[in-house]
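J.: Need a 3D model of the sequence below.
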Amino acid sequence: MADLDPAEKIKELSSTLASVEAVLDLDAKQREIEELREQSADPELWNDPGEAQKVTRRLANLESTVSKVGNIRRRLDDLSVLYELAASEDDADTLAEADSELDSLRGDIGELEVRTLLNGPYDEREALVTINSQAGGVDAADWAQMLQRMYLRWAERHGYPTEVYETSYAEEAGIKSTSFVVKAPFAYGTLRGEHGTHRLVRISPFDNQNRRQTSFAGVDVVPVVEQSDHIDIDESELRIDVYRSSGPGGQGVNTTDSAVRITHLPTGIVTSCQNERSQIQNRATAMSMLQAKLLERKRREERAELDELRGESVSSWGTQMRNYVLHPYQSVKDVRTGVESGNPGAILDGEIDTFIDAEIRWMRSQEAAEK
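T.: Predicted coordinates:
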């Protein structure tokens, strides 16, 4: 679009937006909004808090989407007027303002276009993210904590609420593991491409000989479970441990054994929660996390079985997926999509949308090829 005049650029963006509007089917969404508003106004709905929450969350999501698309369409219409004003008055400041708005709209429409690809069965869900330090000793623990900060900063940039359920701190520095939820519509569909092993190469700040160190951390992303999800869990197959919550360096943050760790013995899946002061609340949250991980495990097993029946190799997105190099050069590169950045500082500060958008497109192309 670089060689086009502003009118042609606006025309192209308008065409892209029209395609997005068609895929989103705004008329159908508006009809559903009216139906959901009627449901939410019914006092009897609130006799079932789970169903009420589902209805209100769906309503808020639809209203947000319709409002956002309408706002972008209005901004695009206003942009033509702004360019005409800049031309008629030969005003450089107004022209610069119009060019800036054009760039902003291009990004917003591109984000909407990617959203239309999030049509998987769980893509609308909130996301439960777990990070574990892997090979690399204290550097790996530090790396796991850096990744936690990266995702929390990403969520903060977008205004997405987060809640850290559990963090297990390493002895010297960093963390052994952490689990947190991103409470936003489509958080799972947006972040599921981040699942896999993240590799860091740098001069170790923990090595007095300043040697280069390679360390690894694993990121697991699963959809948050809802009441409609059914996962049978045999209580006899669980080991439940209670312990005292602690902070960095073993500093006590609670005076009672309220933290809960649940181990699912058949699969070895472990979940824990220490963010509540009540042992009952922590146990409920840990059980919900376990259900989410078992649901995702079941989904992946079913997918693997289908691939095997088709005679195809089993897809695995859980391998090494991104390299972060801080020495001897500066680079972050996704090994699947090829997307690369020479500014790891910005990436580690949460500016990962370019990588996420490319992952979504890549996953959809992979899924389409497998059908």
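
J.: contacts and neighbour counts: CA atoms only from here.
T.: Fine.

J.: Confirm that Lys333 sits in a helix.
T.: No. The assignment for Lys333 (DSSP: H, G, I helix; E, B strand; the rest coil) gives strand, which keeps it out of a helix.

J.: how far away is it from Gly345?
T.: According to C-alpha to C-alpha, to the nearest Å, Lys333 and Gly345 sit 13 Å apart.

J.: Compare those two (neighbour count), which wins?
T.: Lys333 (18 against 14; other C-alpha atoms under 10 Å).

J.: Contact partners for that one?
T.: Contacts for Lys333 (C-alpha atoms under 8 Å, 6 or more residues apart in numbering) come out as Arg322, Asn323, Tyr324, Val339, Glu340, Ser341.

J.: Could you also give me the structure for this second sequence? I'd like to compare it with the first:
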Amino acid sequence: MAEFDYSQAISDARAKYESIALALDTDRLKSQEAELEQQASAPGLWDDSEHAQKVMSQLSACQSQLKHLSSAASRLDDVATLIELGQEENDADTLHEAQTEIESIQKDLDQMEIETLMDGEYDSRSAVVTIRSGAGGVDAADFAQMLLRMYLRWAERNGYKAKVMDTSYAEEAGIKSATFQIDAPYAYGRMSVEGGTHRLVRISPFDNQGRRQTSFAAVEVVPLVEATDHIEVPDSEIRVDTYCASGPGGQGVNTTYSAVRITHLPTGIVVTMQDERSQIQNRAAAMAVLQSRLLVLRHEEEAKKKKELAGDIKASWGDQMRSYVLHPYQMVKDLRTGCETSQTQAVFDGDIDEFIQAGIRWRHEQRLEAAAEEANE
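T.: So this is what the prediction gives:
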């Protein structure tokens, strides 16, 4: 095994830190923090709760970035001192401790670097995710539920607030579809790289002959709309149906017409919501999701027009983006980035940060290449 190069490791970590600090613009962050603190302390801030929550969320994100930058700088100085001490005294235990700390710092810097790459228009927002079972019958419905659990466990591991807003259960097992919301800074920037078709290959637990089954599930990710987005949906363009909620729930959920289905007539988009007890709350939540999808649709149409003018610069994300193989071998592989692991159970338990980070880097490279080609037109 090659000897650990402490000097090179510290040099690489400092270089990455400087690159991150430059990209995040520390002076800008400090100025933004001061401005947001002034807004947060203004009298009457909570007269407009939606605006107040936005200010507090932005302030929290800004403070978090500054705290991480300050902590990384301090840790780099401390570990450099620790290395110097260990080398002077030829103390193997101290040097081992320093190596462990450097590796931890590098991992944290990688996480921070990812935030600098999430520069899309909506990347900083909360995310609304919908999972739908595809081809594969009951196995596909079960796979959709496995994905739902995977994402909820991922959110839990990272301390993100997640709320299931609607679930449509399949008859035999699993789910037909589910919609959930993740509230965290850059939730959309992270989750958007999960959008696409996911494929599962395994011995079907629902086949009494034990045959191998391939099933599919689709993941759709949209940013949560904000008041400034101006997505107007006239009443004449929607049809609202109410019905009794299905699935697990108390008497008040299953015996009242609290569930809401909104159909957007011009596009055919359908949104259902049944998580809340109140029909009014479900309608409001469904409208928010509908507006989010219309926002993405508008954004895609604008991007399509640009592509028509500039030519087809890059292929779209494509249908199949990740495969989960449980038989005849164990492997999860992202078909866009090449990121893979044989730890399939860990992935289904929510350990997907490596895939998300690889997806964000891949997307950033795609954007840079597309921008360069567009500039050369």
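
J.: Ile109 of structure 1 touches Ser15, doesn't it?
T.: No. Between Ile109 of structure 1 and Ser15 there is no contact under C-alpha atoms under 8 Å: 10.5 Å.

J.: Who has more neighbours out of those two?
T.: Ile109 (19 against 12).

J.: doesn't the more buried one fall inside a strand?
T.: No. Going by three-state DSSP, the assignment for Ile109 of structure 1 is helix, not a strand.

J.: Contacts only, for it.
T.: With C-alpha under 8 Å, 6+ apart, Ile109 of structure 1 has these contacts: Leu13, Thr16, Leu17, Ile72.

J.: try 10 Å this time
T.: Leu13, Ser14, Thr16, Leu17, Val20, Val69, Ile72, Arg73, Arg115 (C-alpha atoms under 10 Å, 6 or more residues apart in numbering).

J.: If you rank the residues you listed by neighbours, which is first?
T.: Going by other C-alpha under 10 Å, Leu17 tops the contacts of Ile109 of structure 1 with 22 neighbours.

J.: so which strand or helix has that one?
T.: Following DSSP states H and E, one finds Leu17 of structure 1 within helix 6-24.

J.: List the superposition-based mean deviation of that helix with respect to structure 2.
T.: Taken over the aligned residues, the distance from helix 6-24 of structure 1 to structure 2 averages 0.9 Å (mean C-alpha distance after the TM-score superposition for structure 1).

J.: likewise stretch 62-70 of structure 1?
T.: Superposed on structure 2, stretch 62-70 of structure 1 shows a mean distance to its aligned partners of 0.8 Å (mean C-alpha distance after the TM-score superposition for structure 1).

J.: what does that stretch contact?
T.: 17, 20-21, 24-27, 29-30, 32-33, 36, 56-59, 61, 71, 73-76, 108-109, 112, 115, 185.

J.: Which strands or helices does the helix holding Leu17 of structure 1 pack on?
T.: When contacts are defined as 3 or more C-alpha pairs under 10 Å, 6 or more residues apart in numbering; DSSP states H and E, helix 6-24 of structure 1 packs onto helix 49-89, helix 92-115.

J.: Kindly indicate whether Phe216 of structure 1 is helix, strand or coil.
T.: strand.

J.: Which element, helix or strand, includes the closest residue to it other than its chain neighbours?
T.: Closest residue to Phe216 of structure 1 apart from its sequence neighbours, by C-alpha to C-alpha, 6 or more residues apart in numbering: Arg199 at 4.7 Å. Following DSSP H and E, one finds Arg199 of structure 1 within strand 196-203.

J.: Val129 of structure 1 too?
T.: Val129 of structure 1 belongs to strand 127-133, assigned by DSSP H and E.

J.: Check Gly318 of structure 2 too.
T.: Using DSSP H and E, no helix or strand contains Gly318 of structure 2.

J.: residues in contact with the nearest residue to it once chain neighbours are set aside?
T.: Excluding the flanking residues, the one nearest Gly318 of structure 2 by C-alpha to C-alpha, 6+ apart is Gly196, at 7.1 Å. Contacts for Gly196 of structure 2 (C-alpha under 10 Å, 6+ apart) come out as Ile131, Ala217, Ala218, Val219, Glu220, Val221, Trp317, Gly318, Asp319, Gln320, Met321, Arg322.

J.: residue in structure 1 matching Gly196 of structure 2?
T.: Alignment note (TM-score structural alignment): Gly196 of structure 2 maps to Gly196 of structure 1.

J.: I'd like to know how far its match sits from Val221 of structure 1.
T.: 9 Å.

J.: Repeat that for Ser313 of structure 1.
T.: 22 Å.

J.: State whether Asp275 of structure 2 is indeed within a helix.
T.: No. Counting by three-state DSSP, Asp275 of structure 2 is not part of a helix but coil.

J.: Can you tell me what it aligns to in structure 1?
T.: Using TM-score structural alignment as the criterion, the counterpart of Asp275 of structure 2 in structure 1 is Asn275.

J.: Report the contact partners of its match.
T.: By C-alpha under 10 Å, 6+ apart, the contact set of Asn275 of structure 1 is 163-167, 245, 253-254, 258-260, 281-282, 285.

J.: Among those residues, which ones are in strands?
T.: Secondary structure assignment by DSSP state E places Glu163, Val164, Tyr165, Glu166, Thr167, Ala259, Val260 of the contacts of Asn275 of structure 1 in strands.

J.: what helix or strand is the closest residue to the second one other than its chain neighbours on?
T.: Which is Val164 of structure 1. Leaving aside its chain neighbours, Val164 of structure 1 sits nearest to Phe180 (4.1 Å; criterion: C-alpha to C-alpha, 6+ apart). Assessed by DSSP H and E, Phe180 of structure 1 sits inside strand 175-182.
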